[in-house]
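Engineer: what shape does this take:
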Amino acid sequence: MTAQMDFTFIHGALSISVHTKEISGFHDFLKNRKLNSNPQDDFLKDFWQQAFLCLLPNSSLDNHSETMCIGEEKLEALPVSVFELNMTSHSYSIYNAVYAVAHALHNLSSSVFKHRTDRGKQNLRKLQPWQLHHFLKNVSFNNTAGEKVSFNDNGDLATGFDIINGVTFNNESFLRVKVGRVDPQIFPNIGFTIHDNAIVWPSRFNQECPSSLCNDNCDPGYSKRRVEGGPFCCYDCIPCPEGKISNERDMAGCFQCPENHYPNKNRDFCIPKSLTFLTFKEALGTSLAISALFLFCVTAVANNRNLTYTLLISLLLSFLCALLFIGKPQKMTCLFRQTAFGIIFSVAISSVLAKTITVILAFQTTKPVSCLKKSFWKRTTTSIILFCLLIQVTICTAWLSTFPQFPDFDVISMAKEVILDCNEGSVSMFYCVLAFLGFLSICSFTSAFFARKLSDSFNKAKFITFSMLVFCAVWISFVPAYLSSKCKHMVAVEIFSILASSGGLLGFIFFPKCYIIVMRPDMNIKKQLIKRKH
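Structural biologist: The predicted structure follows:
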């Protein structure tokens, strides 16, 4: 039905009417309205005669009535079909129109007063109607019903519509029941709301509510896709793709969950991701921590002097260094765990390199070694360790000063978990640390490999070769394993590499010594140690 068609009613019909709202005092105003309320109102006289089927003295109206109007008739006695006491859309529109013009005139008057000249204030009565248009279109106020009245860019009243259900009764009375609202400003996504339970349908309807769709609604977790070539109301329901949801019926498309959430199984709401990191309580973290402490204790019982002490201490620290990678990442642990690993391993590998060079120099000497030459060897090995340590410390210092590590959340890698890990700051600096360790390992392995056949009943170079072979194999396989891992398994791979490489150095260098000392003490004599091939 047309929006302003207030005079036609069909039982059970739905109509669209300009939005109205009850104005306080309006009903009482109409009840107290009398014929003599405004003697100059000719419209009121004509309405009174037609509504009450009476005549006024000297009236020219021909309504085929001989009853004279007494002026005391009451509007509330009229049937609803003749006159409604409630605020209709016509009345509400006129009410807002009068106040809109009043506000526009007030703004015009204020503007004229503000810009008055010496000639005096211009008489508002002489203004032309078109001069009011500028102020009228910029009007914005709240009426006594508490609703905002304003006009949009097209000059239309910024209001919505009411969905009216007409209900008629046997005594020819009727009711207008508001069952919904059409207002894009209030309901920008759905357009309108309707309370189908409040609708009274004609008795001939065999269903509660007529359907304007040629298919069922799409449930949450699905989105609509229009059927090509079909009517506009026909569509298919498509499941939301991986990682997206729809939480309302008949949604035009699915949307992505926030980064720290993931879709549920039905893809109709988002679930917060749980926080995960490698802890001491889980089996993987516990086993790695126990391995690190065990190897630390094994290293602690080994003994030797000078250069060997340096290697043993660095191995002790390397096993403890693995514990920095387990547990909830903190600012300090993130800041020092990679740099501590790089510096400690640089000392360990440089000690192995120095030990290898010492073996080579010792086997090249056929005469008893003088104290001066021993002092030179000691200074050489110390210089190697300090020089290698200085280079690695420089790299780590540059790393910490330019791209310091910090705790970070990874919400992308895992679907249902937020990964709490240390952000390395710069991947390039991390691989620079590994590259320097690789360079030292290759130097140690190469020198030990060429010295492996030196004749001795207990050739250190041979065992150093095996230890560096294990060390290089571990860290060469570390890179692809690290890059292909996710979450806490990346940390576990690095911890395992630290323990395996440190354990390889400890095992191949010191276990043969322990075997000779404990199991074969007969070989631990000076004669056996300096035996040569002719």
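Engineer: CA only for contacts and neighbour counts going forward, please
Structural biologist: Will do.
Engineer: tally of neighbours for the spatially closest residue to Lys178 that is not a sequence neighbour?
Structural biologist: Closest residue to Lys178 apart from its sequence neighbours, by C-alpha to C-alpha, 6 or more residues apart in numbering: Ile164 at 4.7 Å. Per other C-alpha atoms under 10 Å, the neighbour tally for Ile164 reads 22.
Engineer: on the three-state scheme, Ile164 is what?
Structural biologist: Following DSSP: H, G, I helix; E, B strand; the rest coil, we place Ile164 in the strand state.
Engineer: now the other sequence, so there's something to compare against:
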Amino acid sequence: MSWIGYSDVIEYFQPGDLIIGGIVSLISITGDMNNFRQPYDSWNDETVVLTNNYQHVLALAFAVKEINENHQILPNVTLGFHIYDSFAKGTCHAIMVLLSQQTRFIPNYKCGIQNNLVAVIGGLYPDTSFYLAMVLGTYKVSQLTYGSALHLNDENEPHPFYNMVPNEGYQQMGLLLLLLHFRWTWVGVIAKDSINGDKFVKMIAAQFTLRAICVAFLRRVKTLKRSDIWHLINGMFELYNIAMKSNANALIFYDENIFILRWLLYLPELQEGTVEPKGKVWIMTIEMELTSLLYQRSWDIQVLHGALSFSVHSNEVLGFQHFLQTKNLLLTKEDGFVHYFWEQAFECGFDNKPGKICTGTEKLEDLPGNVFEMSMTGHSYNIYNAVYAVAHALEAIQSYQSKHKAMVDGRRVNIQDLQPWQLHHFLEGLSFNNSVGAEISFDRNRELRAGFDIINWVIFPNQSFHRVKVGKLDPQAPPDQVFTIHNEAITWHKSFNQSLPRSVCTDSCHPGYSKRKQEGEPFCCYDCISCPEGKFSSQKDTDDCYKCPEDQYPSKDQDSCLFKHKTFLSYEEPLGISLAVLAVFFSMFTALVLGTFLKHHDTPIVKANNRNLTYTLLVSLLLCFLSALLFIGQPEKMTCPLRQTAFSIIFSIAVSCVLAKTLTVVLAFMATIPGSRMRKWVGSRMATSIVLSCSLIQTGICAVWLVTSSPFPDADMNSVKEEIVLECNEGSVTMFYCVLGYMGLLAIASFTVAFLARKLPDSFNEAKFITFSMLVFCSVWLSFVPAYLSSKGKYMVAVEIFSIVASSGGLLACIFLPKCYIVVFQPKLNMREQIMRKR
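Structural biologist: A predicted model of the protein is given here:
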């Protein structure tokens, strides 16, 4: 049904003192929605009407009606309008008609002061706006674009148009903030193959990577044309399969209209074997409207349920729906669009056409939303504001004329004989509030200063839909309020079960794991590896694991840090109690041996090998056992220097006594040899000298240690994972090992002398017992070094205490137990006669 001929005039004209021109995109042809240069007579295809775009015509008419009825704006001046369709005869033809005498097509000719064109509002698509700008720029007529923003290659070049849409950079910023808000880092992109599409793709390449967002796939689509529609559709099948198979749940669709997306989502109905549709979050660019062509009305739109889009910030304009409901459009003879709209919107015909007959009683509110919306759409809102912008600029001119007799560019301004180029001066500095309270003004680039609303599309089973505002982008707001969105207000596609959709290449790495990039894949694709020992990660998708503060340690799952508890070898724990009991037991046993020896101090066994040395050795062993108690309990400023120095000096005395007793045995034997000069060395004076000299050397070493780098209380944060070990820092490790080394030297000397003297004849040769005792002593302390170095925390202290007790116990047992046995249980053997008999 081809309804439009070349001679047909598709226009809507309302006379007035000043005329606002309009270029809309209502009439189209099947398969090509964006041809703006060729007149219709070059096509023989079936025509269709973009029924939802008819609201653009009505929005312009409604705005002019409001202004003419409002005597506060432009009193004594009547606005009119002249609206043409951009396709029926081509954009350039339509604009030249607007610039001609109203009744005939004569460009560059004008007479009279009525129907004076002052500005043009249009168009919907960038191509339309571009062709308008080329012609209107020549005539310096103000152009207010209401659709996709128009940008010239040279933005510094003066241009005649004003964008009723904010800078597209703001929309791109909003898109990035939206993706970052939901943490959608793996997105698919479908962009129209156009100049604006090229700019959008360049923005993605420049900005997405900086914000850690990866593109799962990027495809460009061309406008569907009848000549190669099946070739293009075959390419779209491939695109559809890629989109549905991709694990990217957020898909960005960049185009000025929705028709290509509608085709893309309809493909499963055309070919078997196509991937089943999956729930996706479609993110659409500014001012996208859910429009259905006549042949698309039966197509399911549930796949768009939960989609998100951007729209110029707006509020419902009061009175517009009432205007639509009460105006009898069919009686408006000046409206050349209404019959074409009516026939396709209600699927009826006039003038005895076959099929259903239009009665004229049909109501707009009965139409589904994808055919015609009663609420003012984003594009219509832009047209509404554009009309008011022109009116307020004209009012400013009128005000200057009446009050100041203003001169503009060297000429006196006369509102009745206004030249279109004179309007620029007043539009540039324009600022006013529209009927819903929104401020309307242009920036230095002649782009609207405004923000965007974030719209959630809710599709109902009966194919009706509702747009819900769920957030906004306000570039003029404080930084923390530029982007706001209400997650709870969003309705997602039913496949997501109303939970927040995820769109990532790899599922999030849970706390306790970090990301490792997959070779050959974008940085958004990674593997999750557990944190190494001693590190943690408390958030999802961390790039690395971190060390806890010194006073904390990673939890078992390595997803948090727990405070370390302080610990030391105390009397309140089994280990500390056991060692303390052991030390006290041996000290009491030593005291018992000492008491026994004191009781039997006149017996030969006790008097043998220097009784005073025996008493000194027992007292030093008693103190050795008791010194072990200094190592138990919380380290203090007094106990730390005392524990090591006391232990080392007392042990040196004990080992010196053993050395002196051994040398006494050797010298005593040598003194029995006739003519020996060793007799003068035998006696208590030599033994005392050995004990004092050896002990004083160790005392000197300890004094140097205390003066240069004394032990002090410290906290070991690192040795034990879950504990802060309170310990005594040795101060100088060198001095500590010097002390141990000197004791070891004394022990080796005692062992060597005792070993050499073990077979000397005597009634009671003590050397062999000293040999065994020093063997035990050296074995204990040789084992101490590796055991001490391999232990951590309080167990290092426990090893040292055990070594003290064990080595002291070895001396006590090997040297004194045989003597105690004779003294207590075999007193007959402890008699001079018995000893002499054995000798």
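Engineer: quick check, the residue nearest to Lys178 of structure 1 in contact with Val177.
Structural biologist: Yes. With contact defined as C-alpha atoms under 8 Å, Ile164 of structure 1 reaches Val177; the gap is 5.5 Å.
Engineer: Gly253 of structure 1 in helix, strand or coil?
Structural biologist: Going by three-state DSSP: Gly253 of structure 1 is coil.
Engineer: counterpart of it in structure 2?
Structural biologist: Aligned by TM-score structural alignment, Gly253 of structure 1 pairs with Asp544 of structure 2.
Engineer: ok, its match touching Ser537?
Structural biologist: Yes. Using C-alpha under 8 Å, Asp544 of structure 2 makes contact with Ser537 at a distance of 7.5 Å.
Engineer: map Glu833 of structure 2 onto structure 1.
Structural biologist: Per TM-score structural alignment, Glu833 of structure 2 is aligned with Lys527.
Engineer: check Ile815 of structure 2 too.
Structural biologist: Checking TM-score structural alignment: Ile815 of structure 2 goes with Ile509.
Engineer: look up how far Gly230 of structure 1 lies from that match.
Structural biologist: Distance from Ile509 of structure 1 to Gly230 of structure 1, counting by C-alpha to C-alpha, to the nearest Å: 80 Å.
Engineer: the two: which is more packed in?
Structural biologist: When Ile509 of structure 1 and Gly230 are compared on other C-alpha under 10 Å, the one with more neighbours turns out to be Ile509, at 21 against 10.
Engineer: report the contact partners of the more buried one.
Structural biologist: Ile509 of structure 1 makes contact with Lys460, Phe463, Ile464, Ser467, according to C-alpha atoms under 8 Å, 6 or more residues apart in numbering.
Engineer: part of a helix, is it?
Structural biologist: Yes. Judged by three-state DSSP, Ile509 of structure 1 forms part of a helix.
Engineer: so what's the residue positioned nearest the centre of structure 1 up against?
Structural biologist: Centroid-nearest residue in structure 1, with C-alpha atoms, centre = their mean: Pro258, separated by 3.1 Å. Shown in contact with Pro258 of structure 1 (C-alpha under 8 Å, 6+ apart): no residues.
Engineer: where does it fall, helix, sheet strand or coil?
Structural biologist: coil.
Engineer: check the gap between it and Ser413 of structure 1 for me.
Structural biologist: 14 Å.
Engineer: with Tyr262 of structure 1 instead?
Structural biologist: 12 Å.
Engineer: which one's more surrounded, the two?
Structural biologist: Tyr262 (24 against 11).
Engineer: the more buried one sits in which helix or strand?
Structural biologist: Counting by DSSP states H and E, the secondary-structure element that holds Tyr262 of structure 1 is strand 261-263.
Engineer: helices or strands next to that strand in the packing?
Structural biologist: Helices and strands touching strand 261-263 of structure 1, by 3 or more C-alpha pairs under 8 Å, 6 or more residues apart in numbering; DSSP states H and E, are strand 270-272.
Engineer: the strand it packs on maps to which residues in structure 2?
Structural biologist: The aligned range for strand 270-272 of structure 1 is 561-563, by TM-score structural alignment.
Engineer: what's that stretch in contact with?
Structural biologist: Against stretch 561-563 of structure 2 from outside (C-alpha under 8 Å, 6+ apart): Phe536, Cys548, Asp551, Gln552, Tyr553, Pro554, Ser555, Glu722.
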